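Chemist: turn this into a structure:
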Amino acid sequence: MTDRYGHLVVAGKVFLLTVRKSIDRGIHMDKCPVCGEKLYEGREEQIVTLYQGKNYHFCSTDHRDEFEEQPGKYV
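Modeler: Here you go, the predicted structure:
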């Protein structure tokens, strides 16, 4: 059950939920190597780094920076 604000209410306790709207973002092209989030061609911003001759795409600049610090952990 939800309250009038859309919060989930279970056994009298209120839970705040983060909901991502599912929209058509384009063709799935890759996954972020750090978290596994699906990435799409239609994204406004492409966050990419080149490692050993291959382009790696990321969902955020934080994940790109984390990858660049320890690429062997994610490849």
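Chemist: only C-alpha atoms from now on, for both contacts and neighbour counts.
Modeler: Noted.
Chemist: moving C-terminal of the helix ranked longest in the chain, what's the next helix or strand?
Modeler: When every helix of the chain is counted residue by residue (DSSP state H), the longest turns out to be helix 61-69. Next in sequence after helix 61-69, counting helices and strands by DSSP states H and E, comes helix 71-74.
Chemist: related to what we said a few turns ago, so which elements touch the longest helix of the chain?
Modeler: Using 3 or more CA pairs under 8 Å, 6 or more residues apart in numbering; DSSP states H and E, the elements in contact with helix 61-69 are strand 47-51.
Chemist: next up, for comparison:
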Amino acid sequence: MGDDDSADRLIEIGKREIYQNLDFVQLRSYFLKSKGISEFRKGNYEQSIADLNRALPELLKVNDFAWISVIYFYLGKN
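Modeler: Below is the predicted model of the structure:
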């Protein structure tokens, strides 16, 4: 569980640092995807779904098939 806590802290730092910068919209989606997976692992399914759904549109725009597939996988498991 220690690794998950460290990952959560780093995700929050990343989101906070880039959130308002329009140059990093795609990167923000990767942070949201990671946060959604983390929330799933903690059993916070509603938050997981919300984060994953917020990550999806930008990744669809850039056709990041690998991470889109991961998001759909976790949405299905939620």
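Chemist: TM between them?
Modeler: Taking TM-score structural alignment, normalised by the length of the first structure as the basis, the two superposed chains have a TM-score of 0.27; 32 aligned residues with a CA RMSD of 3.6 Å.
Chemist: report the angle between the longest helix of the first structure and strand 47-51.
Modeler: In terms of direction (axes from the mean of the first three to the mean of the last three CA atoms, to 10 degrees), helix 61-69 of the first structure departs from strand 47-51 by 10 degrees.
Chemist: so which bits of helix 61-69 of the first structure are buried?
Modeler: By neighbour count on 16 or more other CA atoms under 10 Å, the buried set for helix 61-69 of the first structure is H63, R64, F67.
Chemist: same check, this time on stretch 47-61 of the first structure
Modeler: I47, V48, Y56, H57, F58, C59.
Chemist: okay, and the third one sits in which element?
Modeler: In this assignment (DSSP H and E), Y56 of the first structure forms part of strand 54-58.
Chemist: that older thread, show me which pair in the buried residues of stretch 47-61 of the first structure is furthest apart.
Modeler: With distance counted by CA to CA, no two of these lie farther apart than Y56 and C59, which are 10.4 Å apart.
Chemist: show me where the second structure has its strands.
Modeler: Counting by DSSP state E, the second structure forms no strands at all.
Chemist: which residues does K15 of the second structure contact?
Modeler: The contact partners of K15 of the second structure, by CA atoms under 8 Å, 6 or more residues apart in numbering, come to R28, F31, L32.
Chemist: run the last query once more with 7 Å
Modeler: Contacts were defined as CA atoms under 7 Å, 6 or more residues apart in numbering; by that measure K15 of the second structure touches R28, F31.
Chemist: list the contacts of the residue positioned nearest the centre of the second structure.
Modeler: When CA atoms, centre = their mean is applied to the second structure, the residue found nearest the centroid is K33 (1.6 Å). With contacts defined as CA under 7 Å, 6+ apart, K33 of the second structure is in contact with D51, L52, A55, I71.
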